[in-house]
Structure formats: C-alpha cells, structure tokens
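Enquirer: coordinates only, sequence not included:
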C-alpha cells in the first residue's frame, strides 16, 4: 500500500508501555508546542467512554493525538467525527476495498457489523482547549466477549475479519496522514463536509436504534446528526437532538 508522508510539524512518540496514552499525552502537553501522536505498544490502564476499561490485547493499536485546535469545547467535540473519518480512511487502506466498514455514533468504527475501533476525547485547560484524541483499534485480536456490557456490539479484529496483519507503528503511518487531511478539511471548509462524509458512512442511518442517557431510554429512527454533532432521533413524541448517549442496535 502506498504511504502518504508523515504530517509536517507533528511529533511522534512511541513507548513500550504506558498506563494510558491519553494520560501520557496530557502529561506531555505542557512541554509540546505542536500536535503530537503518542503510541504505546502496551497500555496497563486503557480506558474508554464514561470511565469504562478498554481491553487492549498485545499487538492492537493504542495511540493518542494531542491537539490545540482553537475554539471552545463545541468546536473541539467535532474532532470526534474527524477522527472517525480518518480511522475509516486508514482502515479502508489497510483492509482493501471489499471491507465492510461503517461509523457508529458517537465514537466507534465497525467492520462487518462488529466493533473494530473506538475513540475517546478528553480536554484540559480553560479558554482554548487542549484536546487529546485517544484511539484504540483491534488490529490483531478482539477482546473477549466477557468484557462487554449487555447489548454491546461484538468486538472484531482486522486480522480476524480480513487476514490483514499490521503492526501498531504501521497503522499509525496510515492514520496520522489521514487525520491531517480530514482536519485540514475541517479547518478550511467547516463542519459541513465532515458531517456529510460521516453520514455517508453511518451505520443504521434511517433505521431504528435505542439511545440510553442515564436512566432514560428512547427508541426511534436514526435521522442523522445536526450541525453540532448531536444525534437526531425521531420517536412517536417527535424529533429530538441528543448530544450524548450510548447507542444500541438491538435485534
């Protein structure tokens, strides 16, 4: 596969072991002036959304990107969609044109209907946001199903579904340029083309899904995302924009 060049001005830190690449990126933030990727060959305390543990078998991809994108939290949140598209781009290049990839709101990439990758955004600082985008990809091995919560999609691996085997460093060489291209698109043209590209790859668009926020559960038709990235759900009660929730496909 042809490789795009590493993004100019972007740091690259490869560690044998770390507690969490997001935590390490935030620790490095004070002494880094530009964007930087932090890749760990092993995480001892990886985490996902809402404080959940992230299972990270050896050979899988665990990395975080430190950014200072400008703007406030609302603008920073849009980078979740930039990251999802970049992951889709990089995985398409790794797996080939026949791979059945899709994106799942708000932060997953699916392969053949199973969860292949997840994204975790964290931020620090008042005013202009220091943003860390953590990305985990099951390159070689899917974590055991016993680690899943009820209703979660089954995990899959790139190697298991496609036979393609990449090291974490090789995958970073695909992902970093892909992210730089998508981020440049956001900076140049705003969120609209990112939103359109994300919707073109969205899993279950126009179909029934269930959204859970705390103790509240709603089931309705997934009608896309709005200009803020909130999920649009149409139920018997009407149309609602949901800024944060866990999504379940059911059946």
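Expert: Here it is on my side, so go on. Just so it is clear, the model here is predicted, and its values are computed rather than measured.

Enquirer: alpha carbons only for contacts and neighbour counts from here, please
Expert: OK.

Enquirer: can you list contacts of the lengthiest helix in the chain?
Expert: If you go by DSSP state H, the chain has its longest helix at helix 168-189. The set of residues external to helix 168-189 that reach it, using C-alpha atoms under 8 Å, 6 or more residues apart in numbering, is 3-7, 37, 39, 41, 59-62, 79, 82-83, 85-87, 89-90, 93-94, 139, 193-194.

Enquirer: next one for the comparison:
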C-alpha cells in the first residue's frame, strides 16, 4: 500500500490512497470517512467484492480502474445526486484522451458508452439526516484494458478502451487524468452552477433527440429523449406529453 506515489501531476486540494487489494473501494471509503481531511480518491489494484448500482456485481479484472472519491461537501442530498453528472463529464473528458471522442456517449443516468457498449459506470452513495449530507462517495469503474468475462445478458455489453482500439493506460495514470478532469468540473460547478454541468453533459449524451425506453419499478415508458432538467431528471416526449423521470433503467 502507498498513500502518495508519484504518478504525475495531481490536482490541488485532493488526497489519494492506493491499495493493493480491498473488498470494494466504496466500502473502503465508508470506513475512512471519519479520517479524511480533504476529498480523497481511493484506488485499488484488486477488489474482492466490487458492486455496481442496485447491488449488482461489478467485475474488475487487473488493469482496469477501481476507484472511489470520498468527500464531505456542505450540500443537500439533491445536490449530491447531481454529482453523477460531474463524474460523467470528467470521465468523458478523461477517456477522450485515450480513445476517439466520436466513439463515446453518456448514457443517463450514470454510464459511459464506447461504440454503444458499456466502458464505465458510476455509483453514488451519501449519508446525512440534516440539511446537508455528511459524506458523499462517487465510485467509478472503467474497463481500461480488459473486457469482463461472462457478461452475456446485458442490454449494453461491456467493452474496454484497448478492445476498441484506444491507447493503453495504467489505472494509476488514468486516475491522475480523471482526478484533474473532475477537479475542473467542481470548479465549473462553483463558478457557473449546475446549468453549465448539465449543458456539458447534454453535449455528449447518447441518443439525445431519439426514441429510447425507460423502465421504472412500475412502468415502461417509451418516448423521445428531449433533455435532462435542472435536477438531472430524464425528460421524454411521449404521445401523452412530456414525462419527467427521476430514476429508471434506460434502453435503446
């Protein structure tokens, strides 16, 4: 384990922790929340119990990125949820340095597609009972080098940067790039507000203006992907008019 190896320029105001192995970087972040003084990125070489959204298993072969940013911002739960769009924008900018931007697309609410296949995912967790969250964790997995095995039933099958002809990059170097891009997004948020984050996200949104399907726990809604609103909700134009969808699985 190393707390600060030299993998290149690192953004000011952020700490980093590198682990050879842990159960999951999200679980590690929760254990460390009382110890951090500044926003801290945690990178693991191997995870024994990695997970994605809704408790799904997330395979992370060696050479891919397993990382979590843990921080204690003074923001509401709603503002914390919007940070998935900051993370998506940062991922898009970082990945575009290693693979063609034209091949990338941001899939609502928190995936990155590469040639319409899943290359990266984002998982948010937060906790707090007052007006502000006590902490926020942003987990990020990126298939840099390897495509996970045995994924046969996914609507968006996995791929990797290398598999699609992109440049090979180590997880440590990619995290340095990603951390810098994320710091830029935080600076934009502070200076220009979420409207600018939303604008940047929509510029790279997959299937914007096209027909998509959103499956909630209660219904399936098909319509034209019109936009995301000021809260980050998906807006579809259907035969019955606009539908605002706060949470769903999206298919196209």
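Expert: It's in. Predicted model only: the values in this text are computed from it and were never measured.

Enquirer: what about the contacts of helix 168-189 of the first structure, which are in helices?
Expert: Checking the contacts of helix 168-189 of the first structure against DSSP H, those in helices are 79, 82, 83, 85, 86, 87, 89, 90, 93, 94, 193, 194.

Enquirer: can you pick the most crowded of the residues you listed?
Expert: residue 83 (29 neighbours; other C-alpha atoms under 10 Å).

Enquirer: check contacts around that one.
Expert: In this structure, residue 83 of the first structure makes contact with 119, 133, 179, judged by C-alpha under 8 Å, 6+ apart.

Enquirer: I'd like those residues as a markdown table, with distance to residue 187 of the first structure appended.
Expert: Shown next, in a markdown table, are those (distance: C-alpha to C-alpha, whole Å):
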| residue | distance to residue 187 of the first structure |
| --- | --- |
| 119 | 20 |
| 133 | 17 |
| 179 | 12 |
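
Enquirer: buried ones from those, can you make that a PyMOL selection?
Expert: Buried subset of these, written as a PyMOL selection, criterion 16 or more other C-alpha atoms under 10 Å:
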select buried, resi 119+133+179
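
Enquirer: nearest to residue 214 of the first structure among the contacts of residue 83 of the first structure?
Expert: Within the contacts of residue 83 of the first structure, the smallest distance to residue 214 of the first structure is 20.2 Å, found for residue 119 (C-alpha to C-alpha).

Enquirer: assign the closest one to helix, strand or coil.
Expert: The three-state label given to residue 119 of the first structure by DSSP: H, G, I helix; E, B strand; the rest coil is strand.

Enquirer: tell me the counterpart of residue 151 of the second structure in the first structure.
Expert: In the first structure, residue 151 of the second structure lines up with residue 147, judged by TM-score structural alignment.

Enquirer: now swap in residue 77 of the second structure and tell me
Expert: The pairwise alignment with the first structure assigns residue 77 of the second structure to residue 73, based on TM-score structural alignment.

Enquirer: which stretches of the second structure form helices?
Expert: 25-32, 77-81, 83-95, 171-192, 194-203.

Enquirer: now distance to residue 161 of the second structure too, for those helices, in a markdown table please.
Expert: What follows is these, written out as a markdown table (distance: least, C-alpha to C-alpha, whole Å):
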| stretch | distance to residue 161 of the second structure |
| --- | --- |
| helix 25-32 | 22 |
| helix 77-81 | 27 |
| helix 83-95 | 8 |
| helix 171-192 | 11 |
| helix 194-203 | 20 |
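
Enquirer: deepest-packed of those helices, please.
Expert: Mean neighbours per residue, mean count of other C-alpha atoms under 10 Å, is largest over these for helix 83-95, with a mean of 24.

Enquirer: that one vs the first structure, mean deviation?
Expert: When the first structure is superposed, helix 83-95 of the second structure averages 0.3 Å from its matched positions, counting by mean C-alpha distance after the TM-score superposition for the first structure.

Enquirer: between helix 194-203 and that helix, find me the angle.
Expert: Interaxial angle of helix 83-95 of the second structure relative to helix 194-203 (axes from the mean of the first three to the mean of the last three C-alpha atoms, to 10 degrees): 50 degrees.

Enquirer: residues contacting whichever residue in the second structure pairs up with residue 158 of the first structure?
Expert: Aligned against the second structure by TM-score structural alignment, residue 158 of the first structure finds its counterpart in residue 161. With contacts defined as C-alpha under 8 Å, 6+ apart, residue 161 of the second structure is in contact with 98, 99, 114, 119, 143, 144, 145, 167, 168.
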